[in-house]
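**Student:** fold the following.
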Amino acid sequence: MPDTEGFVRAAHVLGAGGLVSFPTETVYGLGADARQDAAVARIFEAKQRPTFNPLIVHVADIDAAKRYVIWTDLADRLATAFWPGPLTLVLPLRQDAGLSPLVTADLPTLAIRVPAHPVAQRLLAEFDGPVAAPSANPSGKISPTQAQHVIDGLTGRIEAVVDGGACGVGVESTILGLGDAPTLLRPGGLPQEALEIALGGPLATRSEADPLTAPGQMLSHYAPGATVRLNATETSDHERLLGFGNVEGATLNLSPAADLVEAAANLFLHLHALDAQSDAPIAVSPVPDIGLGRAINDRLRRAAAPRDH
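**Tutor:** Predicted coordinates for the structure are as follows:
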């Protein structure tokens, strides 16, 4: 855990328009003051991220969120149930929000959440402002779950990394749009089933053909340097196996016990490790598409998608 001086310095860097990476319970974020155009533009520059891809704003609590979005009873129910935590809500942007239009990619809505990680909480309290923070990695590459992943990917492009250890959840937040009907825009660290229990009914879902309305929706994303093949029940001689459950011959195993929570926490960590080993193709064992398995499979499908670079 960083000391008080470290948090003060990190907050000062943010206020001065710098970029600070910090841990959340999901992955490490790359933070900038969401009110400063130049600072937010530097996020896109550092990540080489397309500017049509909106960002999530992180705030300290529900009261802070209400300053930037038009709050609803449904938002209040969900935020009370799941914040702080790995849930991002997409709500109409307040006209007086004062955020850089780069944050929303000029959309009329804002993705916003309250992270649960104590380091993120302490930094947001010290900074006392909205922090735009996508994952702290080059765009399209594997998301970082340790400070060293950030350093390896973004050294020389950002001012600071606040090291808070490994991220416990290991996949990005679940994104829920609260428009005409609650819509799952991105599966993530909060299982869909938990949301449906809280809402008392099924969520609407987004089609891949729909326009981008939230982060994490690009087809090719979260990708290692090697090609990725999914649902592998056997491998060829030149492939490395990323296993799940009781499988033989795995180079690494997301969870030998077939525990989806453990698998989510290990997903990006193991992809980083495989990426560092070689560029030999990666075959991935089938992962059940339930609970956190939905988020794992979403990330794996995007990692395996045809590359646009």
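**Student:** going forward, measure contacts between C-alpha atoms and count neighbours the same way
**Tutor:** OK.
**Student:** what segments of this protein are strands?
**Tutor:** Here the chain has its strands, by DSSP state E, at 20-23, 28-33, 56-58, 87-92, 109-113, 131-132, 160-161, 174-178, 182-186, 204-205, 228-229, 240-243, 252-253, 282-284.
**Student:** including mean neighbour count and distance to Ala81, could the ones you listed go into TSV?
**Tutor:** Output for the strands of the chain, formatted as TSV (neighbours: other C-alpha atoms under 10 Å; distance: least, C-alpha to C-alpha, whole Å):
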stretch	mean neighbour count	distance to Ala81
strand 20-23	27	22
strand 28-33	28	23
strand 56-58	27	17
strand 87-92	24	10
strand 109-113	26	13
strand 131-132	28	22
strand 160-161	22	30
strand 174-178	24	14
strand 182-186	21	15
strand 204-205	14	20
strand 228-229	22	36
strand 240-243	25	34
strand 252-253	20	33
strand 282-284	25	34
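**Student:** make JSON lines from the ones you listed and add distance to Leu99 to it.
**Tutor:** Converted to JSON lines, the strands of the chain look like this (distance: least, C-alpha to C-alpha, whole Å):
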{"stretch": "strand 20-23", "distance to Leu99": "18"}
{"stretch": "strand 28-33", "distance to Leu99": "9"}
{"stretch": "strand 56-58", "distance to Leu99": "10"}
{"stretch": "strand 87-92", "distance to Leu99": "13"}
{"stretch": "strand 109-113", "distance to Leu99": "10"}
{"stretch": "strand 131-132", "distance to Leu99": "10"}
{"stretch": "strand 160-161", "distance to Leu99": "22"}
{"stretch": "strand 174-178", "distance to Leu99": "19"}
{"stretch": "strand 182-186", "distance to Leu99": "22"}
{"stretch": "strand 204-205", "distance to Leu99": "28"}
{"stretch": "strand 228-229", "distance to Leu99": "38"}
{"stretch": "strand 240-243", "distance to Leu99": "41"}
{"stretch": "strand 252-253", "distance to Leu99": "42"}
{"stretch": "strand 282-284", "distance to Leu99": "41"}
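**Student:** structure for this one too, so we can compare:
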Amino acid sequence: METKQWTENGIKEAAQVLKDGGLLAFPTETVYGLGANAIMSGAVQRVFDVKGRPSDNPLIVHVSSFEQVEGYVENLHPQAERLVNMYWPGPLTLVCQVKPDIFAKEVSAGLSTVSFRMPDNEMTLKLLKEAGVPAVGPSANTSGKPSPTTYEHVFHDLQGKIEGILDDGSTKIGVESTVIDVSDPNQSPMILRPGAITKEQIKQDLDIDVSYDKHLLKDSDTPKSPGMKYKHYAPDTNVLMVKEQDWDAAVRWVKENHLRAGVLASPAICDKVRANTAATFAYSDKSVKAATKGLYAGLRALDETPLHLDVILAATFPEENLGVAYMNRLKKAAAQEYFEG
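**Tutor:** Alright, predicted model coming up:
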């Protein structure tokens, strides 16, 4: 199969592919998504097959308006519309109770809830409006690998496996959306997966108190949201997280053990360690925003270098505000492992 590259002029053709049950990747402000018609069971099943994704991992449905969601949902949470009015289009996903027999059964992994999001990307909103159907959109990569933030990342993983890719350059945020469970109108909203829209921001903007889901899923449990259960975002090369005070010790360890190490960190740290490591990938600056945007691209670049690294050392950030989302993804990429000096 030839995988086409579409730009804005190709939206009409891409929309027809989506409507007819084909697979295509589309850009969002977070990462590139792998799109399929959420109403067609065969199309949704192909998403799982192409990604190698576990069948009990539910999918997020992408829509072009809140009015669509209102037609699908039962017992809408009293805070849902306030959240939508503030953050849609944007990196916020809402888990809602849905009416039966609307979506392909594979979308919800057997649950009575479905997650919805309206992405903040003009090309993809045009695509969804033109197609006239809701679209699932998990990250457009091989399951478990770092999510794609450019056309090239998607093409690397999925060329020959999907009909096309809608190319809109690099994504703006770089990690997946915040997922909030609003499926029970009698319960307070709960964050199932952290993202760019933080608990603190929601409190400041809307005076809504949201909590974090803290319970650990068993192997037999079906997660309500992607990113809750399985190892995600991980390159093939082992990743170790390095705290700010441990970089000197980490570099000594690399030298003493004759390791080929890659470093994923701020420009200042990369400059400091470059002479004693095999490869570096510097974020655009030292901020957590820059680190979040560059995380997946950096993991991919270091993992795919022909130097065949033994380890990737990645900088940590305080777990507050956007740092919660950054560390959530990095911890999964590193299998929770820190460098211990």
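**Student:** just give the TM-score of the two.
**Tutor:** Once superposed, the chains reach a TM-score of 0.93 (TM-score structural alignment, normalised by the length of structure 1), with 304 aligned residues with a C-alpha RMSD of 1.8 Å.
**Student:** and of the strands of structure 1, who's closest to Asp73 of structure 1?
**Tutor:** With C-alpha to C-alpha, the closest approach to Asp73 of structure 1 among those belongs to strand 174-178: 10.7 Å.
**Student:** what angle sits between that closest one and strand 182-186?
**Tutor:** 150 degrees (axes from the mean of the first three to the mean of the last three C-alpha atoms, to 10 degrees).
**Student:** just how off-centre is strand 174-178 of structure 1 within its chain?
**Tutor:** Strand 174-178 of structure 1 has its C-alpha centroid displaced from the chain centroid by 13 Å (C-alpha atoms, centre = their mean, to the nearest Å).
**Student:** find me the equivalent region of the longest helix that structure 2 contains in structure 1.
**Tutor:** Across structure 2, the longest stretch assigned as helix under DSSP state H is helix 288-303. Using TM-score structural alignment, helix 288-303 of structure 2 lines up with residues 260-275 of structure 1.
**Student:** so what's the closest residue to Val61 of structure 2 other than its chain neighbours up against?
**Tutor:** Distances taken as C-alpha to C-alpha, 6 or more residues apart in numbering put Val136 closest to Val61 of structure 2, at 4.3 Å, once the chain neighbours are dropped. By C-alpha atoms under 8 Å, 6 or more residues apart in numbering, Val136 of structure 2 lies in contact with 34-38, 44, 59-62, 107.
**Student:** check Ala196 of structure 2 too.
**Tutor:** 91, 173, 175, 177-178, 322, 325.
**Student:** name the nearest residue to the corresponding residue of structure 1 for it, sequence neighbours excluded.
**Tutor:** Mapped onto structure 1 by TM-score structural alignment, Ala196 of structure 2 lines up with Gly189. Excluding its sequence neighbours, the residue lying closest to Gly189 of structure 1 (C-alpha to C-alpha, 6+ apart) is Ser173, at 5.0 Å.
**Student:** and that neighbour? What does it align with in structure 2?
**Tutor:** Looks like Ser173 of structure 1 aligns to Ser177 there (TM-score structural alignment).
**Student:** what count of nearby residues applies to its match?
**Tutor:** 24 (other C-alpha atoms under 10 Å).
**Student:** Lys224 of structure 2: which of the contacts of Val136 of structure 2 is nearest?
**Tutor:** For the contacts of Val136 of structure 2, the nearest to Lys224 of structure 2 is Leu59 (9.3 Å; C-alpha to C-alpha).
**Student:** and the closest one, what does it touch?
**Tutor:** 107-108, 114-115, 136-138, 225-226.
**Student:** in structure 1, what sits opposite it in the alignment?
**Tutor:** In structure 1, Leu59 of structure 2 lands on Leu55 (TM-score structural alignment).
**Student:** for Leu178 of structure 1, see how far away its match is.
**Tutor:** Using C-alpha to C-alpha, to the nearest Å, Leu55 of structure 1 is found at 17 Å from Leu178 of structure 1.
**Student:** and if you look at Arg35 of structure 1?
**Tutor:** Distance from Arg35 of structure 1 to Leu178 of structure 1, by C-alpha to C-alpha: 23 Å.
**Student:** one more: His58 of structure 1?
**Tutor:** For His58 of structure 1, the distance to Leu178 of structure 1 - C-alpha to C-alpha - is 17 Å.
**Student:** repeat that for Arg302 of structure 1.
**Tutor:** Taking C-alpha to C-alpha, one finds Arg302 of structure 1 at 24 Å from Leu178 of structure 1.
**Student:** repeat for Glu25 of structure 1
**Tutor:** Distance from Glu25 of structure 1 to Leu178 of structure 1, by C-alpha to C-alpha: 23 Å.
**Student:** do the same with Leu269 of structure 1
**Tutor:** Leu269 of structure 1 is 32 Å from Leu178 of structure 1, by C-alpha to C-alpha.
**Student:** can you give me the helices in the stretch 151-300 of structure 2?
**Tutor:** 151-158, 199-206, 247-256, 267-273, 288-303 (DSSP state H, counting those that start in this stretch).
**Student:** what's the mean distance for the match of helix 288-303 of structure 2 versus structure 2?
**Tutor:** Stretch 260-275 of structure 1, aligned to structure 2 and superposed, deviates on average by 1.1 Å (mean C-alpha distance after the TM-score superposition for structure 1).
**Student:** rewinding a little: closest one to Pro144 of structure 1 among the strands of structure 1?
**Tutor:** strand 28-33 (5.6 Å).
**Student:** thanks again, I'm all set now.
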